[in-house]
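Colleague: my questions are about this predicted structure, shown below with the sequence.
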Amino acid sequence: MTILEAEIGQVDGVRIFLGRYDSGRWYARAYLPHARGEGASRRVRHALGFGMTSHEAARLALEWAETQRAAWGVAGSSRTADMLAAYIDHLGGVAGREPATTSTYRSLLRCHIAPAIGAIEVADVRPHMVQRMYQKMASSGALAPSSIKLVHELLSGAWKWFRELGAVDLDIMSDVATPRSRKAVTGYFPAHEVKAIREAIAPILADDSAGRNVNARSFAMAVLIALGTGLREGEICGLMRRDVRDGRLSVQRKLTESAGRPEYGIPKDSSVRNLTLPPELDEALQAHFAWQDTWMRRTGPSTPVMCSRCGQPIRPSAVSRWFTQLVRSLGISHGTFHTLRHTHATGLVAGKGNLAEVARRLGHASVNTTIGNYVHASPRDDVELAMLSGEVAKGGE
């Protein structure tokens, strides 16, 4: 129970109060008037200790407030979510930092970190809280191991920055174990799973009702494009009508999400390229455009291939979420939208496609990337190699 609390001064417009519990313990409280995204004040409390006079406690309270002024100035709040948002803003101004990286950090903060530890004062976060958050992310399947490592990378850099600002006394991340990657059971969808996925999206693509199920049809079309071309989700969402012409597809841009807003950029590794479309996919795209013409007020060369009802491009994160829900509903317990890219690459190589041409279609700078990351062995490979081994053993007879 508090028996005393009185204002003792201000630090950069932040009102500082001194209080004492009935146990005799003193504390300082700061009222932060401009918390990020909030209109109301936020209160931050700091324990000072026992056995001191009010003058000594007031001096310690103001000294503590001085150490926090840098953190309050950049974030407007000492909550973990606000401090991390300020750190990401700081990274955005660092020369050489990829905009896509800060965009990914913002998405991870908003969707995964903030719900877990965002409301906790940054000075009160402990290593076991972060470790428990990692464990929940991994066990729920909400994030891939590589994404959990990105979360760790973000938090590790942030806590070093917080120490420089004086917002925390210790770098708690030095006591948090780096998340361990686990190798995926399979990196591609086998034939029976591809068949199940295609059967699931077929009714959606066949529904030609004007303006109905706009997002679902765009999502289904994205799946068909990924299976037929191996494009990344950002590249698919960045496609415009002018990129599809005479049976060919031009990959000129990708769509990313920066600070919650969609932005166009150059494809990964500057992999601008032209691809010949499978006839079935070309026909499906032309049917998709004809369907869009029945309900969109105006279409043209710059109309997004994947667009919402209002004509805006659909975001890659929305496509990924929809696809994950689709495959889980089909009883497929593994894989994400990016697995469609693995499936496409593996199918081309299994069909004896030229590796150099496969790498070009996928937008890889090196064939080694194609072999190391996107080509997966199938049971049929072992059988074919056994037959070949038998021929070699016979001297090629």
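Modeller: Arrived safely, thanks for sending.
Colleague: C-alpha from now on. contacts and neighbour counts both.
Modeller: Noted.
Colleague: the spatially closest residue to residue 332 that is not a sequence neighbour: which element?
Modeller: Residue nearest to residue 332 in three dimensions, not counting chain neighbours: residue 193, with 7.5 Å by C-alpha to C-alpha, 6 or more residues apart in numbering. Taking DSSP states H and E as the definition, one finds residue 193 inside helix 191-206.
Colleague: how near is residue 349 to residue 381?
Modeller: As for residue 349, its distance to residue 381 is 11 Å (criterion: C-alpha to C-alpha, to the nearest Å).
Colleague: neighbour count winner among those two?
Modeller: Each of residue 349 and residue 381 has its neighbours counted (other C-alpha atoms under 10 Å); residue 349 has more, 18 against 12.
Colleague: adding another structure so you can compare the two:
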Amino acid sequence: MADKAAVKGIIFQEPKSAASTRRVPLDPGTVQALREHRKKQAAVRLKAGEKWRDYGLVFCTKNGTPYAYSDVRQAMRRLVKGAKVPHIRFHDIRHTHASLLLWHGVHPKVVAERLGHASVKTTLDTYSHLLPDTQAAAAAAIGEVLGDSVSKPLAKRWDRG
């Protein structure tokens, strides 16, 4: 990628923080889809020949240049309409990713790392409303761990009353 090179008004530069550069593990289905996309992109690159501009982009035009924001927004609208789901912005995909992970019990620290948050506090401040049953889950977990070793002796003490 060209450092601070401008293409169609887009500026390529280093991320704003160290946390912004990270490896994010992907599920096998996504990895397979990206491999298939790379094969198709290689064919497009060959066809473009000398017109191809290599910016190291995963998704780009038929000449290797970045898509215009308006094109991405328009494609997103088509996809949302085709999926028959309520309108969402492109950035909402990030929020959906975080929300689904937390909802399925992924530790907030892991979600923070995937999002590039410098602190898990940012993640919890933004998404903790998605975890309304955390106190009930904690009570159930400690009850399961301790089992009868606490409840029976306590019950005997209270019965003596």
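Modeller: Thanks, I have it. Note that the coordinates shown come from a computational prediction; the quantities given were computed from them, not determined experimentally.
Colleague: equivalent range in the second structure for the helix holding residue 193 of the first structure?
Modeller: No residues of the second structure are matched to helix 191-206 of the first structure when aligned by TM-score structural alignment.
Colleague: and that helix, how far out from the chain middle?
Modeller: Distance, stretch centre to chain centre, for helix 191-206 of the first structure: 26 Å (C-alpha atoms, centre = their mean, to the nearest Å).
Colleague: who touches it?
Modeller: Helix 191-206 of the first structure is touched from outside by 213, 216-217, 220-221, 224, 327, 330, 332, with contacts defined as C-alpha atoms under 8 Å, 6 or more residues apart in numbering.
Colleague: narrow these to those in helices?
Modeller: 216-217, 220-221, 224, 327 (DSSP state H).
Colleague: would a markdown table of those with neighbour count and distance to residue 250 of the first structure be doable?
Modeller: Formatted as a markdown table, those follow (neighbours: other C-alpha atoms under 10 Å; distance: C-alpha to C-alpha, whole Å):
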| residue | neighbour count | distance to residue 250 of the first structure |
| --- | --- | --- |
| 216 | 17 | 24 |
| 217 | 24 | 22 |
| 220 | 24 | 20 |
| 221 | 23 | 17 |
| 224 | 22 | 16 |
| 327 | 20 | 28 |
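Colleague: mind putting those residues into TSV with distance to residue 309 of the first structure?
Modeller: Converted to TSV, those look like this (distance: C-alpha to C-alpha, whole Å):
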residue	distance to residue 309 of the first structure
216	11
217	11
220	15
221	15
224	20
327	24
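Colleague: of all the residues you listed, which comes closest to residue 49 of the first structure?
Modeller: residue 327 (55.9 Å; C-alpha to C-alpha).
Colleague: for the first structure, what spans make up the helices?
Modeller: According to DSSP H, the helices that the first structure contains are 54-75, 80-92, 99-108, 127-140, 145-165, 191-206, 214-229, 233-237, 279-293, 316-329, 337-350, 355-362, 367-369, 379-393.
Colleague: contacting residues for the nearest residue to residue 55 of the second structure once chain neighbours are set aside?
Modeller: Nearest residue to residue 55 of the second structure in three dimensions, chain neighbours excluded: residue 1, at 4.7 Å (C-alpha to C-alpha, 6+ apart). Residue 1 of the second structure is in contact with 12, 54-56, counting by C-alpha under 8 Å, 6+ apart.
Colleague: coming back round to it: go through the helices of the first structure and pick out the most buried.
Modeller: helix 233-237 (a mean of 25; mean count of other C-alpha atoms under 10 Å).
Colleague: what range does that helix cover in the second structure?
Modeller: Mapping helix 233-237 of the first structure onto the second structure (TM-score structural alignment) gives no aligned residues.
Colleague: identify all contacting residues around that helix.
Modeller: With contacts defined as C-alpha under 8 Å, 6+ apart, helix 233-237 of the first structure is touched by 222, 225-226, 251, 253-256, 267, 304-306, 313-316, 319-320, 337-338.
Colleague: try it again with 6 Å
Modeller: 254-255, 306, 316 (C-alpha atoms under 6 Å, 6 or more residues apart in numbering).
Colleague: ok, now stretch 56-76 of the second structure?
Modeller: So stretch 56-76 of the second structure is contacted by 1, 51-54 (C-alpha under 6 Å, 6+ apart).
Colleague: stretch 4-21 of the second structure now?
Modeller: With C-alpha under 6 Å, 6+ apart, stretch 4-21 of the second structure has contacts from 3, 116, 118.
Colleague: mind doing that once more with 8 Å?
Modeller: Under the criterion C-alpha under 8 Å, 6+ apart, residues 1-3, 65-66, 68, 113, 116-118 lie in contact with stretch 4-21 of the second structure.
Colleague: what do you get for stretch 103-118 of the second structure?
Modeller: Stretch 103-118 of the second structure has contacts (C-alpha under 8 Å, 6+ apart) with 19-22, 24, 94, 98, 101-102, 119-120, 122-124, 130-131.
Colleague: recalculate using a threshold of 6 Å.
Modeller: 19-20, 24, 120, 123.
Colleague: which position in the first structure pairs with residue 9 of the second structure?
Modeller: Aligned partner of residue 9 of the second structure by TM-score structural alignment: residue 261.
Colleague: what's the neighbour count on that match?
Modeller: For residue 261 of the first structure, the neighbour count with other C-alpha under 10 Å is 9.
Colleague: what's the answer for the one 5 residues further on, then?
Modeller: Neighbourhood size, residue 266 of the first structure [other C-alpha under 10 Å]: 16.
Colleague: centroid residue for the second structure?
Modeller: residue 97 (4.3 Å; C-alpha atoms, centre = their mean).
Colleague: from residue 143 of the second structure, how far off is that one?
Modeller: Taken as C-alpha to C-alpha, the span from residue 97 of the second structure to residue 143 of the second structure is 31 Å.
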